[in-house]
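Asker: Here's my sequence, what's the structure:
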Amino acid sequence: MSNNNMTISERLTRVAERANTLCNTVSSQISFINSALSEAEAQSSEFINNARAEQSHILLSSNQQMHLQDANAIKGFNTIGLESLEVTREATLHASNIVDHTGNGVGEDFKANVFNGYVNGYFDIVRLKWKRNMASHPARINDDWYRNYQQGALTTGCYFKLIAGSIGGEMSAYHNFANGWQLLGARQSASSISKAFTAPHSKLTLSRNTGEEGEALMCLFGTVSGFVNLEDKIWGLYPEFTKV
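Answerer: I've put the predicted structure just below:
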């Protein structure tokens, strides 16, 4: 029967049948489209992760091992905004060994909850006890933004366990380990010309409120070149250009 001899009702029925056939065809292809998109997404994620893993990250800051200058300062750190700071060397990790300097078991705590592998080098875990002064300016653990080597694409990270008080700044928790340990990090891409001239000033600040006291355990604080894959809990000792 030609379309010319069809009633309006018959024509509408024919249109509906064709539309239904088209919908069925599209529906049958959706699973193939979704599968292709998922595969492409997985390949992109794998490429990005592999690219990050193959990228060389060079330490741009000083003393990532966090050796102490004395009982009130970390060697090479320009700590500002505090009324008082007490720093204790709790533990040293090297190879598969732990040196417990205080008897508090901090090194064992770190290995049990954060990383229990081989350490190709040395680093200290330190205890910070502080009181922020009454100035409105942030209290920074290491005020080093002005040293002209922390612009462009970079990552700042550390392992941190807050015991009392509060912290702030650009860094946030990328992973929460057991017993209060966290991987803190902040990243900046080279996405604009301004990033070639500036860097975050307050990566990690101690106490959000003036006059506040705090206490924390901390290790491996530093800034490196490029984007480190913090999502996969990757942060460790990095080769350095600068020496304290």
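
Asker: rest of the way, CA atoms for contacts and neighbours
Answerer: Will do.

Asker: what about the helices in this structure?
Answerer: 8-54, 106-113 (DSSP state H).

Asker: What residues of the shortest one count as buried?
Answerer: Taking 16 or more other C-alpha atoms under 10 Å as the neighbour-count basis, helix 106-113 is seen to contain the buried residues 106-108, 110.

Asker: Stretch 172-188 too?
Answerer: For stretch 172-188, using 16+ other C-alpha under 10 Å, the buried residues are 172-177, 181-188.

Asker: how long is that stretch end to end?
Answerer: Start-to-end span of stretch 172-188 (C-alpha to C-alpha, to the nearest Å) is 13 Å.

Asker: Now the second one, please; I'll put the structures next to each other:
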Amino acid sequence: MIEQNIVFIGAGNMARALISGMRQLGVPGSQIQVHAPSTQRREALAEEFGLRSRPAKAEKLPQNSLVIYAAKPKQVDGILSEWRESFADAQVLFVSVAAGISSQQMRSILGENVAVFRAMPNTPAQVGAGATTLFAQATVKAAQCDIVQQIFSGVGKVFWLHDESLMDAATALAGSGPAYVLLFLEALEDAAVLEGLDRVTARALALQTVWGTAQMAAASPASPSELRHQVTSPGGTTAAGLAVWEEQLRPLAQRALAAAAARSRALGQSLKTKA
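Answerer: Prediction:
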């Protein structure tokens, strides 16, 4: 049972995904509050999930709070500087989902006594199928890690990293990954339409194929490479299609993740002098 009061700073897509997952986990809306400058966004969340809508300004935090920073990385310094005093009088766990901003950068703003976690969840959290990468500084207690583990386990699978520098790679893969998969679905659908299928059928077939293949891979001890060879008959239709994919898919994947990871690292550069 999650007893913490959950305080979101930010009301964007990631906040909504996490809130949706928490509500499905059974966290009462009365335990969740959202602070954001957009009245429309936070009121929409309040209506949808029964939570408390609060203005963006800092205010006294409830005791036993877990604060999730879900605003933009470039706003970290300005927003958290305003909240610093609010952290002084409450027993607070702080979780940042801001790409590229290190845990030490967060502590330099909030104060050295704050327990800081970095998290990189992805949007499938809203249907309980998220992938969240977590990192905690060495000073964080095991019991505090258990609380954060419980919250994010409720919206999918959790993967802990012991080297914070790997968070950029995790962001590039899991954080941005849903967009890559959706683009792949779009491409499959469009290609099928060009081959004559109607769009409704093409979309349904593409979605079921990707979903079913992911389920099969998750349930099998075999590697994706081994499974791929099992379903590829020499000289068959699958082999013909794979020959085209192999021309560019691997280099594109490497370039895409490298670009996303580089952007994640760049997002933290503006705060480097304050770490």
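
Asker: Once they're superposed, tell me the TM-score.
Answerer: The TM-score (TM-score structural alignment, normalised by the length of structure 1) is 0.25; 95 aligned residues with a C-alpha RMSD of 5.0 Å.

Asker: and the buried residues of helix 106-113 of structure 1 as JSON lines, adding distance to L128 of structure 1?
Answerer: Formatted as JSON lines, those follow (distance: C-alpha to C-alpha, whole Å):
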{"residue": "V106", "distance to L128 of structure 1": "13"}
{"residue": "G107", "distance to L128 of structure 1": "15"}
{"residue": "E108", "distance to L128 of structure 1": "18"}
{"residue": "F110", "distance to L128 of structure 1": "16"}
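
Asker: ok, those residues vs A95 of structure 1, which is closest?
Answerer: Among these, G107 lies closest to A95 of structure 1 (C-alpha to C-alpha), at 12.7 Å.

Asker: could you measure that closest one against W181 of structure 1, distance?
Answerer: For G107 of structure 1 relative to W181 of structure 1 (C-alpha to C-alpha), the value is 12 Å.

Asker: Touching both of the two, which residues are there?
Answerer: Counting by C-alpha atoms under 8 Å, 6 or more residues apart in numbering, no residue touches both G107 of structure 1 and W181.

Asker: ok, now how distant is V15 of structure 1 from I8 of structure 1?
Answerer: 11 Å.

Asker: same deal with T92 of structure 1?
Answerer: 87 Å.

Asker: swap in A173 of structure 1?
Answerer: Relative to I8 of structure 1, A173 of structure 1 is positioned 66 Å away (C-alpha to C-alpha).

Asker: ok, L93 of structure 2 - contacts?
Answerer: Per C-alpha under 8 Å, 6+ apart, neighbours of L93 of structure 2: 65-67, 114-117, 144.

Asker: Would you mind writing the PyMOL command to select the buried ones in the residues you listed?
Answerer: Entered in PyMOL, the line below selects the buried ones among the contacts of L93 of structure 2, by 16+ other C-alpha under 10 Å:
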select buried, resi 65+66+67+114+115+116+117+144
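
Asker: Now compare the contacts of L93 of structure 2 and name the two farthest from each other.
Answerer: Going by C-alpha to C-alpha, the pair spanning the contacts of L93 of structure 2 furthest: S65 and F117, at 13.7 Å.

Asker: Please, where are all the strands along the stretch 101-250 of structure 2?
Answerer: 115-120, 130-136, 156-160 (DSSP state E, counting those that start in this stretch).

Asker: okay if I get those as CSV plus distance to M14 of structure 2?
Answerer: Below are the strands of the stretch 101-250 of structure 2 laid out as CSV (distance: least, C-alpha to C-alpha, whole Å):
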stretch, distance to M14 of structure 2
strand 115-120, 10
strand 130-136, 11
strand 156-160, 14
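
Asker: and among those strands, the most buried is which?
Answerer: strand 115-120 (a mean of 26; mean count of other C-alpha atoms under 10 Å).

Asker: so what does it touch, helix or strand wise?
Answerer: Using 3 or more C-alpha pairs under 8 Å, 6 or more residues apart in numbering; DSSP states H and E as the contact definition, the elements that strand 115-120 of structure 2 packs against are strand 92-96, helix 103-110, strand 130-136.
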